[in-house]
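> just need the structure, nothing else, for what follows:
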Amino acid sequence: MIMIDTMKKQVEDMEIRWAKQLYREHKNISWQYGIDLTPPAINISSGRKELGLLNHGTKTLSISSHLIQTEAWDIVVEVLKHEMAHQYVSEFYDNADGHGKYFKKACKKLGVHPAFVAGSKDFHKTLQEFKGSLPPDAQKMLRKVEKLMALGQSSKEAEAQAASRKANYLLNKYNLQRINAHDDNPDIKYLTICHKKKRIESIQRAILSILRDYYYVNCITSDTYNAQDDTVYRCIVLIGKKEALIVAEYVYHFLLDTGRTLWQSFKKKNNAKRGDKVSFDMGFIAGIEHNHKLMFEDSIMENSNSKGNIDTTLPVKATKALMTQHHEEICKEKSRLFPKLSTVRYGRHQASSGAFKEGFNNGKNTHIKKGVSNRGTGISGFLEA
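Below you'll find the predicted structure:
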């Protein structure tokens, strides 16, 4: 009996903490989107079907405990914003409709993700729409990229470099075809990466610049709440089409793990100090960027088909122009998620230092390939998920 009472109290204590965090989220969302909503009473409900509910009479906003325990905090926040949109209609439009035109206006004002605008009871369907699905041509492209990454494990530098270049060529070719299609609904998604740390390292920020410039995503550093341990951590948010997010997340982990491994080797070999780490990391990323720039150095990017003939050419100027256009589309989703942003700064380093030069040489000799020792399944794993 005592054990049951103790467990019940622990659950109640955790629910109080969740309610406090939701209250903070409500306040922050109101500030982010420049609206003045009355802070409601926050209730953690026990229901599984009703994920969120606004009681206009008692001015109470309820969020499901089951939702908090089983889904990422991003999803919880989207449900919260949906209920805040109802509150907005109640306070500014005299509760004019349920999920009608005023509610849709409120959702746009609050940046509610399109998947969470409808009042559907089918949460599984809503969640799938939020996460998105890969078109068949995207799956085909990603499988080809996975095979090329496997070839990138070759011990021969020329073969590894050629495989890396072809993988990037396929990514560019596919993305340019999608951009040229002038899709009225680009279906931009976002993905959160959290290492459960209180700060973002300089190497992580530098990797984001590579992803932004070469992998068709935009990158933001932000905060996210972990409901299981009641802690707010710093996180990375990638924004782009689903297939781009899959590749960018893989590349992010590959470069982060490779960079850390190379730093430990350099540190042990040279008895390097802690202050050398930022210089080494920045050198490593500069070397990675050097490799990627080589792919745009020629006036034409070429790829051979299975018969050995030139398949397609991608003019560099046109490629860069279309990439800029693509980033503009992504910025719309970025503005929805983060209407107010602070400037990102990288760590300081000395380009002339030995640590930077060694990092740069390591980066030049690193090619994106399959198989990171302390990571999971790779791109094919994402395709099967």
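> all contacts plus neighbour counts: C-alpha atoms, from now on.
Noted.
> tell me which element the spatially most central residue of the chain is part of?
In the chain, the C-alpha nearest the mean C-alpha coordinate belongs to residue 238, at 2.4 Å (C-alpha atoms, centre = their mean). Taking DSSP states H and E as the criterion, residue 238 maps to strand 231-240.
> this one as well, want them side by side:
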Amino acid sequence: MTANFKKPSINADRFAAGRVSSLQSSFDHQILRGLLAEWENALWLLPESLRRSIKRPLFAIRDMPARLGSWSRDKREITLSREIISDHRWDDVKEVLLHEMAHQVAHEGLLATSEPDHGNGFRQACRLLRANPAASGTCRPLHMRLHQGEELNDRDRIVVRIHKLMALAESNNPNEAQAAMLKAHELISRHNVDLIAQGLDQDYHSLFLGAPRLRHFREAYHLAHLLQDFYFIQGMWIQAWVLKKGRMGRVLEISGTRKNVQIADYIHAAICRYIDDAWADYRRNKDLNRYRKTDFAVGIIEGFKTTLQQASATGSRGVGTHLPAARVEDHALTRYLAHRYPHVRSFSRRGPGHDARVLADGTESGRKLIIAKGITRHDGFKEKFLDYTHDPD
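As a prediction, the model looks like this:
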């Protein structure tokens, strides 16, 4: 028997091309709706008198090889490049949108039409919108800037030691691995406590952890608290566009120094991966639903938290210094947060009941969690690695 392979017809080619075009059009439509929703959200950051003078612009997506976005005063149009839309995270997209919106506010609200594009009016609009003045042209997207290696100065040489300890935490000996991880945690704590005590000027950055969603399971909130308590960042659940659902949802945005945001992002990815792997093993041959995964995940997080608490309590013996982790308030970070989030409200929700046995099993698994320098470029987590540049001496 032989197969008769026919050459695809022109009509079939046209149908496939039309389907691709339709999918691209649908994707662009969802993006444009998201840009409008984020624009309307950002508008409320402006004083009321200024807000009334800003009208909704047109939005467009175009191929722009040399730019990430643009604002056209004549067309009243904000354009974003197809590259930033297609290849980058939503917080990157939002950063470029706010930059172009700042141009609009400078022209239409502050009437800075005779100034250079990045003059005083534009910089004032950036401050009001919490926008990055550089987020256009050839500026690298936010997450790329935060995760690329950086030149270390003398006071930051401790980061090299932390990096080496995280490498040692990959040891096949569980005791050695955990000791290295906890020593790295102690150095992170001591380093940040010293910087805060010295009152040194520091730059702060904000980054999404995970993707925006309409609903977050309970473990996401437990993990957010752990990062705040032990890794010198602050988190805020903010509104953000959920592309797949075509609606505004929420995402955890963390803020802190560049190094601390990078480390927290790394820790977050490591714990999420550990939860998924441990749960896959635990639920094998068991009839357990998604809510039981939440119980197991919360247990893992609380078990790991216990390990860090014990390290903070015992790791400083003999040196006369207590390691209070994020309980040492960084007043400069507090001021940064107050400016970035001028309208904050609290919320709480009661989840369904939990399975005490699954929670306890998760807690036991969490006590065995060891975070090492294992999330690297070559293991499927391309953006989640600790990197730096330094002199070999």
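> TM-score for these two?
The TM-score (TM-score structural alignment, normalised by the length of structure 1) is 0.76; 367 aligned residues with a C-alpha RMSD of 4.0 Å.
> that older thread, ok, the residue nearest to the centre of structure 1 - contacts?
190-193, 217-220, 245, 248-249 (C-alpha atoms under 8 Å, 6 or more residues apart in numbering).
> just the buried ones from those residues?
Neighbour-count burial within the contacts of residue 238 of structure 1 applies to 190-192, 217-220, 245, 248-249; the criterion is 16 or more other C-alpha atoms under 10 Å.
> which of those residues fall in strands?
Counting by DSSP state E, the members of those that fall within strands are 190-192, 218-220.
> can you put those residues in CSV and add distance to residue 79 of structure 1?
What follows is these, written out as CSV (distance: C-alpha to C-alpha, whole Å):
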residue, distance to residue 79 of structure 1
190, 16
191, 17
192, 17
218, 24
219, 23
220, 21
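> how about those, which pair is most distant?
192 and 218 (12.0 Å; C-alpha to C-alpha).
> quick one: the strands in the stretch 101-250 of structure 2, in order.
For the stretch 101-250 of structure 2, the strands defined by DSSP state E, counting those that start in this stretch occupy 204-213, 234-242, 247-257.
> could I get these as a markdown table with distance to residue 329 of structure 2?
As requested, those are exported to a markdown table (distance: least, C-alpha to C-alpha, whole Å):
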| stretch | distance to residue 329 of structure 2 |
| --- | --- |
| strand 204-213 | 15 |
| strand 234-242 | 11 |
| strand 247-257 | 12 |
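> which one of those strands lies nearest to residue 39 of structure 2?
Distance to residue 39 of structure 2, taken as C-alpha to C-alpha, is lowest for strand 234-242 among the strands of the stretch 101-250 of structure 2, at 10.8 Å.
> which strands or helices does the closest one pack on?
Contacting strand 234-242 of structure 2 under the criterion 3 or more C-alpha pairs under 8 Å, 6 or more residues apart in numbering; DSSP states H and E are the following elements: helix 10-43, strand 204-213, helix 218-230, strand 247-257.
> and the ones you listed, which is most packed in?
Using mean count of other C-alpha atoms under 10 Å, the stretch among these with the largest mean neighbour count is strand 247-257, at a mean of 21.
> what's the closest non-adjacent residue to residue 76 of structure 1?
Here the nearest residue to residue 76 of structure 1 in space, its sequence neighbours aside, is residue 68; by C-alpha to C-alpha, 6 or more residues apart in numbering that works out to 6.3 Å.
> and the one you found, how many residues sit next to it?
Burial of residue 68 of structure 1 is recorded as 20 neighbouring residues (other C-alpha atoms under 10 Å).
> which one in structure 2 is aligned with it?
Superposed on structure 2 with TM-score structural alignment, residue 68 of structure 1 falls opposite residue 85.
> also residue 108 of structure 1?
Checking TM-score structural alignment: residue 108 of structure 1 goes with residue 127.
> and its match, how far is that from residue 25 of structure 2?
Using C-alpha to C-alpha, to the nearest Å, residue 127 of structure 2 is found at 34 Å from residue 25 of structure 2.
> what does residue 359 of structure 2 align to in structure 1?
Taking TM-score structural alignment, residue 359 of structure 2 has residue 356 as its aligned residue in structure 1.
> for its match, give its distance to residue 265 of structure 1.
Taken as C-alpha to C-alpha, the spacing of residue 356 of structure 1 relative to residue 265 of structure 1 amounts to 14 Å.
> ok, those two, which is more surrounded?
Higher neighbour count among residue 356 of structure 1 and residue 265: residue 356, with 25 against 13, using other C-alpha under 10 Å.
> contacts only, for the more buried one.
With contacts taken as C-alpha under 8 Å, 6+ apart, residue 356 of structure 1 has the following neighbours: 279-284, 349-350.
> can I get the residues you listed in a markdown table including secondary structure and neighbour count?
As requested, those are exported to a markdown table (DSSP: H, G, I helix; E, B strand; the rest coil; neighbours: other C-alpha atoms under 10 Å):
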| residue | secondary structure | neighbour count |
| --- | --- | --- |
| 279 | helix | 26 |
| 280 | helix | 33 |
| 281 | helix | 31 |
| 282 | helix | 29 |
| 283 | helix | 29 |
| 284 | helix | 32 |
| 349 | coil | 18 |
| 350 | coil | 15 |
